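>>> Need coordinates for the following:
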Amino acid sequence: MNTEIRLQQNVQNENSSHDATDEQLQTEENIFQWTKQWYPVAVVEYLDPSRPHAMQLLGKDIVLWRDASAQWRCFEDFCPHRLVPLSEGRVEADGTILCAYHAWRFDAQGNCVSMPQSENEQTMAKNCENQKSCAVVYPTQERQGLLWVWAEAGEEAKVESQLQTPRLVTELEDNSDKVVKSFWNFRDVPYGWDYFMENVSDPAHVPVSHHGIIGDRYKDAKYYDMIPVRNISTQDGFAFEIQPTQGNIVKAIHDFQPPCYMKIVSTSQDGGQLILALYATPTRPGWCRHIGCQVFVKNSQGKKPQGLSFFGLPLPTWLGHVLASLFLHQDVVFLHYQEKIIAQRRKGKWLDAVYTPNPQDKMVITLRKWLEKRAGGGIPWAEGYSSDIPQAEADKQKLFDVWTTHTQNCTVCQNALKNINRLTVSAYVAAAMCLFLAVILDARTVAVQAALGASVFTIPPMEFWLALGGGILLAVVGYQLKRFSRLFYVYEFEHARND
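Reported below is the predicted structural model:
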């Protein structure tokens, strides 16, 4: 009991010191500006360049599309004519985006270049010169394989965006052969940006929630402290180090860099480093888009460190995406309902609604303080969006949707699914042919016996058994492929059954 009281007092004392620091820095730094930031919205190689892609950013409906110069562009998702979504239109061969309602076309700069219903060319040119005919354009750039969008539109935003660099994985900028990047993964998750960041600020949950993949809930849920290694800053976030570490890890740092980057660096005894680069882009209330990868930094002997469980293996990209559900869905139900419960029970400050006596929650507390005191209390959603959290999903099975949250937006997984479906059909067809051959062989054996007048049953020839066994094996393969393809659509998980 004394130990618990002492821990609570320590945490409360640290919180009080943070409050004093916050008041001092509040006069030194401006409130964090959510809209004057770069956000990663997609992995470029997974996008289909032949069509527009709808997405949301800070509650704004946006559309991503690639122009004639092979550059990805971002417009607000409406045609200025009658405000229908451009994401339901087409990317034309000339590199313009066409509204499928009345065939207005727009170039990369958002200028309307065609109004087919105009009386003549002169009238069309005059109407196209009107600023009301232009699409709303957001600055974009491609860095490290990601498509980044600046969260404000217009000429002023274009200038401001050029003065700021996205939150990149700095190790990837060096082009060193000691740095190895795994594939990017992405997923739209049914909980907000703050709960994503809270979750990845909390390493204590890992061996418990991810039991069987990373750690053991019964053996690895141990005490450790979180030590600040970079003081809280409005613009640059903060960082904490875990002490003591476990296993062969000698140093582990969680580094939050607003608006959307959590960098987790684990240094092993031999000097190698594993970096988890985790992004969370706020899309709409109660949802965010997670984009992440593993980065391996070899030690002085050129040895690559171990990765995150089996995700450190050299998996094909599509397989890594599919298997990500095994990990992500171990958190998804917790975080979706946690967000709703806290929204219902919270009266005043977040810290008053929860009970955090142990030092493992220090970084989570600091995140909440940064959000409250440095970032306006929350994300400023676009006009028309309430900051209220959506109702909890009554059918939790819907939280395990993979198709809508990933596959339908990933060309790599779509192609893999097509190939698996082809293999499935081929396996079933080959199984049917083998079984048909087995029947013919068996019938021939019976016919030969009858012709010879044999009265004793003769075992069918080896060819019959090979055909029969091959047919059964191929049918089983087809069935298993069909089951596996379900992972592209849904993956259900329940902790009560995760022994």
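
>>> make it CA atoms for all contacts and neighbour counts henceforth
Noted.

>>> measure residue 5 to residue 355 for me?
When Cα to Cα, to the nearest Å is applied, the distance between residue 5 and residue 355 equals 13 Å.

>>> wait, I meant residue 271
37 Å.

>>> Looking at the two, which is more packed in?
Each of residue 271 and residue 355 has its neighbours counted (other Cα atoms under 10 Å); residue 271 has more, 19 against 9.

>>> report the longest helix in this protein, please.
Using DSSP state H to define each element, the chain has its longest helix at helix 411-452.

>>> Please state the offset of that helix from the chain centre?
Remark: helix 411-452 is offset 40 Å from the chain centroid, using Cα atoms, centre = their mean, to the nearest Å.

>>> Packing partners of that helix?
helix 317-345, helix 462-485 (3 or more Cα pairs under 8 Å, 6 or more residues apart in numbering; DSSP states H and E).

>>> Off-centre distance for the helix or strand following the first one?
Sequence order places helix 350-353 as the next helix or strand after helix 317-345, per DSSP states H and E. Shown here is helix 350-353, whose average C-alpha point lies 28 Å from the average C-alpha point of the whole chain (Cα atoms, centre = their mean).

>>> Mind checking what helix or strand follows helix 350-353 in sequence?
Following helix 350-353 in sequence, per DSSP H and E, is helix 362-369.

>>> how about this one, so we can line them up?
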Amino acid sequence: MKIIWAAAAAPGLAFRHAPVVSWTRITTRIPPGSPLHSTAAVESAEAAVPSSAAPLSSPKRADFSGFDYGAHWYPVIWARDLRPNEPTRVTLFDVDYVVARTTAGTAGEEDEAFYALVDECPHKKVALSEGRVTKGGDFQCSYHGWSFDGSTGRCVEIPQTLIAKQGRAGAESYDKPQQSGGGRRRREDATSVAVTVVQGMVWLQPNYTPIEALAAAANGTLSGPPTIPEIDEEGYKTTVAIRDFPIAGQAGKGFDLYVSDGVENKPALDEEWPSSGWKATNSVPAVEKLIAYNSNFRLGGVKKKKDSKKKTDGPTKMATTIFHAPSVISMGRRDNATAPAAFVSGFWVSPTGVGRSRFMASATVKSPISVPRWATHMNLNNFLDQDTYLLVGQNRATLKREAEGYLANDASDATNPVRKSTYVYRSPSEKLPTRLGQFFDATLSRSPNRREGVLAWHRRNTEGGKLIGPGPSRREILDRHEQHTKICPDSSDLVERCDRVMKRSRLAAVALVLARLLLGGGAGGVAEEAGGPLAKGIIQWTVGLAADAARRSVLRPGPFVAILAAAAALYRGSSLIKREFHFKTDEGRHRHDVKAISDMWADL
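A predicted model of the protein is given here:
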């Protein structure tokens, strides 16, 4: 089962110093003594906090009528996937932002800083993400060289103008925070966005500038992003992954199986309404060997076998799934809903836009060793490919039904019962997904740019009330290179290493075969060459000696075959690894996977 995402928005802070302990710390490069460093600056910025976020999102009703997408942080990328001092484009709610991890003017990683701006230069509206980060840590547009302070968005340099001399310490207006109610934001300034780093994840809050977010945190109208406790615990190792999808999104295959133990146990769903929004916890007794349990049930009832082993002391583990609205899910087996788990899966679904999403995941395990990230990516990509293409039909049907709801009801805050009227739930394990469907039906119409985006999608993809064409191809939906490798430096670096190994092993094999052809024969040729004219003697003797040594070693049948086999194995192994980071799950691979369905769902 998949959780289908559609949209969401949020604010964020910029930080200096890692690791981040408090999300309310803010990065600023304003000269000491500037009003931005003072308590008065925070107090003055409180008036600029967007009214949509005050009071903090409090949907303390079953219909979610008070839920506010503008009062939340949104994950956009893992911090480790931002190459130092390089601008990177991310997207939320169909709006592009540029983020950067800067180390300019610092001596070590502990002094790095994170900044975010709307990805648009105010000069000619080109993307700042196509530019660069200067030695001073500013975003610079590659078109005409305008530069902007990442912490405030202020334009600090326009070539051939006085602003190049004024810089950050110029006019008084520079020292005033960007805000809607007071202070001046000039037309040449870019729009700064609050950004924070929590548990290795970069989060944005587009409704706030950094100083506004700090003020909102101080007056209680903005809380930090939700966390997974085990990630911060000693003795745990975490491996992270990332992938973009040209569909609405998903939060993990097999979700309903993981949290359910069959018909006999009714899943319990506990809901909380913390200051950060809505939290749902689904917890049921965990069942070992769930596939066998389901097979026995489907074939005529559960057959309980006598356990010859002594039962372990302690309570039964609880398979617990926690959803932090609007975009974070964690799953693990615990002694109780709040106890730590030995293994926890985390999922973050970032609402990049209508019909698009960014999927980020983590595997946190209590272990002294870490799994290589590339191995995790290979496994996860195979896992995601198995049924992601199936979501194309689900995504199109859901968007079509949502657009029809908007066309029938113009009210911007109206509940749109898309999932209630589209999906059919019957399994007792579907209590949580049913509730999540109610949440999205009640709130998505209020998320930023949602209604306009869905209606635009509807105009492009329907005609006469019917969907046009079969939708995106399998290659487009499952292209790992575009969706993962390009945005993950660890994977792209691995692919480059595989390319080098393949090239060198191929060259080594060709050189060895040529040497065998050219130097084949006995060892007597060396003596004959050495007896030639003196002008050629030394060179010929040296070459002949090397050739003779080759004949006696690597060109002998045994070593020759072994080296060729090693080169072929290196080439093949690197080729297989490289394939894992490109399009892989074609029709043939899909048919192979389908044959394994009976291993999970026994035929009746």
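
>>> what's the TM-score here?
Here the superposed chains carry a TM-score of 0.76, computed using TM-score structural alignment, normalised by the length of structure 1; 432 aligned residues with a Cα RMSD of 3.6 Å.

>>> Just give the nearest non-adjacent residue to residue 317 of structure 1, would you?
The shortest distance from residue 317 of structure 1 to any non-neighbouring residue, by Cα to Cα, 6 or more residues apart in numbering, is to residue 183 (6.1 Å).

>>> can you pull the contacts of that neighbour?
Neighbour list for residue 183 of structure 1: 293-294, 317 [criterion: Cα atoms under 8 Å, 6 or more residues apart in numbering].

>>> Check the alignment and tell me where it lands in structure 2.
Using TM-score structural alignment as the criterion, residue 183 of structure 1 maps onto residue 239 of structure 2.

>>> same check, this time on residue 371 of structure 1
Using TM-score structural alignment as the criterion, residue 371 of structure 1 maps onto residue 440 of structure 2.

>>> quick one: secondary structure of that match?
At residue 440 of structure 2 the chain is in helix, as set by DSSP: H, G, I helix; E, B strand; the rest coil.

>>> and it, how far is that from residue 263 of structure 2?
On the measure of Cα to Cα, residue 440 of structure 2 and residue 263 of structure 2 end up 26 Å apart.

>>> Which one's more surrounded, the two?
Counting neighbours by other Cα under 10 Å for residue 440 of structure 2 and for residue 263 shows that residue 440 has the greater number, 24 against 12.

>>> so residue 260 of structure 1 touches residue 281, yeah?
Yes: using Cα atoms under 8 Å, residue 260 of structure 1 is in contact with residue 281, at 5.9 Å.

>>> Can you check which residues contact both of those two?
Common neighbours of residue 260 of structure 1 and residue 281 (Cα under 8 Å, 6+ apart) are residue 39.

>>> Count the residues that sit near the residue lying closest to residue 489 of structure 1 once chain neighbours are set aside.
Once flanking residues are discounted, residue 489 of structure 1 sits nearest to residue 403: 4.3 Å by Cα to Cα, 6+ apart. Neighbours of residue 403 of structure 1 under the rule other Cα under 10 Å: 18.

>>> gap between the counterpart of residue 403 of structure 1 in structure 2 and residue 245 of structure 2?
Here residue 403 of structure 1 is matched to residue 481 in structure 2, going by TM-score structural alignment. Going from residue 481 of structure 2 to residue 245 of structure 2 by Cα to Cα gives 12 Å.

>>> Same question for residue 377 of structure 2.
Residue 377 of structure 2 is 15 Å from residue 245 of structure 2, by Cα to Cα.

>>> Kindly report the same for residue 117 of structure 2.
Distance from residue 117 of structure 2 to residue 245 of structure 2, by Cα to Cα: 24 Å.

>>> With neighbour numbers in mind, choose between these two.
residue 117 (30 against 22).

>>> Matching that one against structure 1, which residue comes up?
So residue 117 of structure 2 corresponds to residue 75, using TM-score structural alignment.

>>> Let me see the contact set for that match.
62-64, 110, 135-138.

>>> Arrange those in JSON lines, one row each, with secondary structure as further columns.
Shown next, in JSON lines, are those (three-state DSSP):
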{"residue": "62", "secondary structure": "strand"}
{"residue": "63", "secondary structure": "strand"}
{"residue": "64", "secondary structure": "strand"}
{"residue": "110", "secondary structure": "coil"}
{"residue": "135", "secondary structure": "coil"}
{"residue": "136", "secondary structure": "coil"}
{"residue": "137", "secondary structure": "strand"}
{"residue": "138", "secondary structure": "strand"}
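
>>> The residue nearest to residue 317 of structure 1 looks like it's in a helix, true?
No: looking at residue 183 of structure 1 with three-state DSSP, it is coil, so not inside a helix.

>>> Give me the distance between it and residue 297 of structure 1.
Counting by Cα to Cα, the gap from residue 183 of structure 1 to residue 297 of structure 1 is 15 Å.
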